[in-house]
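S.K.: okay, predicted coordinates and the sequence, questions at the end:
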Amino acid sequence: MYYNSNNDSHSQEPWDRPIETTGRSLDNEYVPDEPGHSGKKKGRGGKTVALCLVCALVGGLVGGVGATAATGGLSGGTTTIYEGERAPTVVNVAQVNGKTLLTGPEIYASFVGSTVGITTEVVTTNSWGQPVSAAAAGSGFVITNDGYILTNYHVIDGAQSIKVAFVDGTTYDAVLVGGEEENDIAVLKIDATGLTPVIIGDSDNIKVGEQVVAIGNPLGELTYSMTQGIISAKDRSITMQNGEVMNMLQTDTAINSGNSGGPLFDMYGQVIGITSAKLSSSSSTSEATIEGLGFAIPINDIKDMVQDIIAHGYVTGKAYMGITVTTVPESDAQRYGMSQGALVKSVDESSCAAKAGLQKGDIITAIDGTTVLSSAELVEAKKEYKAGDTATLEVDRSGEKLTLTLTFDEDTPERRAAQEAAQEEEAQQEQQQSQQGSSDFFWPFGGLSPWFY
């Protein structure tokens, strides 16, 4: 449960109901001072900032399939995620109550034992068909006393093995409980009890100019380092290296390779963000020259997702269309006489998109009246919906303007894996057709990667 020492004076809100899991319970007693998010996400002001961002991860990882539940064989018991007051290592319990400001040394002494280093092994195939092993390193932090750990999805993406290390030298093999690629979070599980979890804070309450500290493993070698800075801005819509658009906290706290997945604390000793990326003048972390521009995922944006992942292995209720799309740039739209928007590369025949009448080659130009000029804009618009919601799509089909009504499916790991397999098979077929000099589908944007929806 999220724990708050003041919860006796508040009533339970709808999002605070217990979530039952097999062999364990996850009681949520966290009651925020102000109502949190409910239903569809509220729109965020300002324009999306397209920046060259590099994930703060040591080593190179390749794309993997969607994360799925993998908790078999681990110890059961009661899973509790705490928020509010707890007994720290150095600071008196009365001080860690969300109301007493702490010093940097106090925060470090209290929570360095809750921060972990994560190393992964990824096996890929080189151009000669030979298996090649690569390693990557990142950070994470303990969120329950029985071994659940939160980190970034890109830290464990494609990993064949995951190891977790604590500041006292103790190491564990970890399994992936589940992940959420679009929001760059993943939950790991180690077979351990009696751990000291962090305290989950309220990122909505943090103000620009307030001091924050990060603990992590920069470069994968300078383990358990703490850096300090301020919140530079909130609600930054940032285009990540993989093309995903995310809401971020901006900070001048030093974030470097290996910091990915680590905690960002306010000066009350509460985690208000997950350090994820930094601005770079290069796509390589080793050549990053711009300093003072780091980004963290607001903890409020992913609290409910973490509960879902622990309970089900994935985030439930997410909208799924069953298509792959890519952007039709304005220049190419003018050149080929096409509409600008999200061009459909493939359609899952069993999906809601197929039932609505979407076809390969259609260009989605709007959803419920909101203009869609790119794949990124479509994925952002889709985040406002849940499984079962209905939306109206405006589509250009070879110059004919159509209006289609779609009821979203639920995005499950099984659906995503099946679509990825189908897309890979289609890509192989297109490659064969290209080599044979024929194709049944005109595709002028060969270098652009499709997006799954």
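M.R.: Here it is on my side, so go on.
S.K.: only C-alpha atoms from now on, for both contacts and neighbour counts.
M.R.: Noted.
S.K.: what about the closest residue to residue 168 other than its chain neighbours, how many neighbours?
M.R.: In space, and not counting its chain neighbours, residue 168 is closest to residue 113: 7.7 Å by CA to CA, 6 or more residues apart in numbering. Each residue near residue 113 was counted by other CA atoms under 10 Å, and the total is 19.
S.K.: also this one, for the comparison:
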Amino acid sequence: MKKIGLTLLTAFVGGAMALGVYKLAENKYADNMSFEDKQKVYFASNPSTSPTVSSAGQVDLTQAAAEVTPAVVYIRTTYSSKQSDSQDQFEQMFGEMFGQRMRPQGPQMASGSGVIISPDGYIVTNNHVVENAEKIDIVTNDHHQYEAKVIGTDPNTDLALIKIEATNLPIVKLGNSDAVRVGEWVLAVGNPFKLTSTVTAGIVSAKGRSIGIIGSEDQPNQNPFGPVNQKTPSLRTGIESFIQTDAAINPGNSGGALVNSNGELIGINAAIASHTGSYEGYGFAIPVNLAKKVLNDIKKYGKVKRGYVGISFADLSVPDAARSVNSDKTNGLYISGLMKGGGAEAAGLKEGDIITKVDGNTVYESSDLQERVARLQPGDKINLTVMRDGKEKDFNVTLKADSPEPRIAGSVSKSAAELFNKLGASFVPVNSDQKTKFHINGGLVVSQVRPGGIFDDTDIPVGSVITSINKQSINSIDDMDKAITNLRNGRLMITGFYPNGGRFTNIFDVR
């Protein structure tokens, strides 16, 4: 009997140890999984058995709404009075002239929406929803409140990845925006005018829309979720290939979900075209297939690894553009310049070539090329068909990178989220080359600096290495978490190296 008991005990202990080792390995593997892979695991464990078609054979949107709404969150952001000083001055000068209500002095607040895409707290929203925010509060559909930190942003696509410290959260299933068809039913889920968990329905009105709103330097401070002047050209490259919908969306829907009748996320609501700032029938969402690449890059590298064709071009679909370059074609992209050493030059493209297809798909306007390239990594190949001397010719172009990217670090606790956001930067671990260059054993590299934060104000640029905070060595995000939550006299002393090797010590008052 004793032998049997001993055998059972040994088997139990061995099984427990094996399970523990398995769980550790599983968690480590999960940290390196893409959001798509995480979702496959989640939905394999949580299959949906509810039909999306009613007995009458018509599309039933009630189930899609029920599945999506729990994973769409309300975002409330807080900004320092310093960041809104310039806006306050303009309001004081012109606000009453246009019947606008003056904002109170002191910290300002705004709101938007976000979509939970991973059970461990990763949320996608718009860059303009969280840009420059010192504090980001999240309210879930079941009224739980969290404080979020910014993992990273991509102004070129108006996307941001933020995170809350929570587990087992409901998520929205990532769909396939390439499969979206004009005329199909869609739902917009968000928090317009602070009306939380609002669902509206409509159809897809168009695809591949470019409205010149992302990165326009003539209106750099304009909230993209507002009136759009489609005649204003974009002077800075923004990647736009919006899904257009007539589902009612309004200010506050920014960062919310656009889903199909199966409850799958096909876009992130980002802008409206309006003369009044409110819904007039034209809403625009960022395609989820583009968002997948951006979000995975932010999580893995701290910023987006973007490949470049290496050309400047004129969009022949724009009125009078074809005439200005003496072309008889009214669609496609006229190559007006080549970047020296770029992928296009290396592949043999020339000025005057007209790009007619990308990977076999017809190029009607700039968004057809830009979105496709934006999904790829440096080193990936893309096939461009060009018209030259009246004949089409194919070229395989290898996309070039702007700079090598390190890997991203882990997460930061809720208690440090507000100060982390106030720093206005993203961080990744140092690599072996950087350790040798700066003669250090560890540290964090600044991978992104966001406008309006402490790092931006004090000119700590991308590529700088942070070695200590308040005289505590910094080798990981966890180290930074501990350092910035144990402040003395409200001061933060950051020591490190500039990219050129110069050493710095900066002291900030963060009270």
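M.R.: Received, thanks. Note that the structure is a prediction, hence the values are computed from the model and not measured.
S.K.: hmm, back to that, the residue nearest to residue 168 of structure 1 -> structure 2?
M.R.: For residue 113 of structure 1, the aligned residue in structure 2 is residue 70 (criterion: TM-score structural alignment).
S.K.: how much space between that match and residue 52 of structure 2?
M.R.: Separation of residue 70 of structure 2 from residue 52 of structure 2 (CA to CA, to the nearest Å): 17 Å.
S.K.: over to residue 9 of structure 2?
M.R.: 50 Å.
S.K.: looking at those two, which has the bigger crowd around it?
M.R.: A count of neighbours by other CA under 10 Å puts residue 52 above the other of residue 9 of structure 2 and residue 52, at 17 against 12.
S.K.: follow-up on the earlier one: wait, what's in contact with the residue nearest to residue 168 of structure 1?
M.R.: Residue 113 of structure 1 is in contact with 166, 167, 168, 196, counting by CA atoms under 8 Å, 6 or more residues apart in numbering.
S.K.: aligned partner of the first one in structure 2?
M.R.: Under the alignment (TM-score structural alignment), residue 166 of structure 1 maps onto residue 140 of structure 2.
S.K.: now do the last one
M.R.: Using TM-score structural alignment as the criterion, residue 196 of structure 1 maps onto residue 170 of structure 2.
S.K.: ok, and the closest non-adjacent residue to that match?
M.R.: residue 71 (5.3 Å).
S.K.: that neighbour: neighbouring residues, count only.
M.R.: Residue 71 of structure 2 has 26 nearby residues by other CA under 10 Å.
S.K.: got it, and residue 23 of structure 2?
M.R.: The number of residues near residue 23 of structure 2, taken as other CA under 10 Å, comes to 12.
S.K.: that's a strand at it, yeah?
M.R.: No - Residue 23 of structure 2 is assigned helix when assessed by DSSP: H, G, I helix; E, B strand; the rest coil, not a strand.
S.K.: state the distance from it to residue 17 of structure 2.
M.R.: 10 Å.
S.K.: what do you get for residue 176 of structure 2?
M.R.: Residue 176 of structure 2 sits 41 Å away from residue 17 of structure 2, going by CA to CA.
S.K.: with neighbour numbers in mind, choose between those two.
M.R.: residue 176 (16 against 12).
S.K.: the more buried one contacts residue 289, doesn't it?
M.R.: Yes - using CA atoms under 8 Å, residue 176 of structure 2 is in contact with residue 289, at 6.3 Å.
S.K.: mutual contacts of those two, please.
M.R.: Common neighbours of residue 176 of structure 2 and residue 289 (CA under 8 Å, 6+ apart) are residue 266.
S.K.: centre-most residue in structure 1?
M.R.: In structure 1, the C-alpha nearest the mean C-alpha coordinate belongs to residue 184, at 1.7 Å (CA atoms, centre = their mean).
S.K.: coming back round to it: OK, contacts around the residue nearest to residue 170 of structure 2?
M.R.: 115, 116, 117, 140, 141, 169, 170, 171, 172.
S.K.: name the nearest residue to the fourth one, sequence neighbours excluded.
M.R.: Okay, so that is residue 140 of structure 2. Nearest to residue 140 of structure 2 is residue 73, by CA to CA, 6+ apart, at 4.8 Å.
S.K.: what ranges does structure 2 have for its helices?
M.R.: 2-31, 35-45, 61-68, 85-94, 127-130, 288-301, 321-324, 343-347, 366-374, 417-423, 432-438, 454-457, 477-484 (DSSP state H).
S.K.: ok, residue 188 of structure 2 touching residue 248?
M.R.: Yes - at 7.3 Å, residue 188 of structure 2 counts as touching residue 248 under the criterion of CA under 8 Å.
S.K.: in terms of neighbours, single out the busier of these two.
M.R.: Using other CA under 10 Å as the criterion, residue 188 of structure 2 and residue 248 rank with residue 188 on top: 30 against 21.
S.K.: so what corresponds to the more buried one in structure 1?
M.R.: Residue 188 of structure 2 maps onto residue 214 in structure 1, by TM-score structural alignment.
S.K.: look up how far residue 224 of structure 1 lies from its match.
M.R.: Residue 214 of structure 1 is 10 Å from residue 224 of structure 1, by CA to CA.
S.K.: kindly report the same for residue 411 of structure 1.
M.R.: According to CA to CA, residue 411 of structure 1 stands 36 Å off from residue 224 of structure 1.
S.K.: repeat for residue 390 of structure 1
M.R.: Taken as CA to CA, the span from residue 390 of structure 1 to residue 224 of structure 1 is 47 Å.
S.K.: next one: residue 297 of structure 1
M.R.: In terms of CA to CA, residue 297 of structure 1 sits 20 Å off from residue 224 of structure 1.
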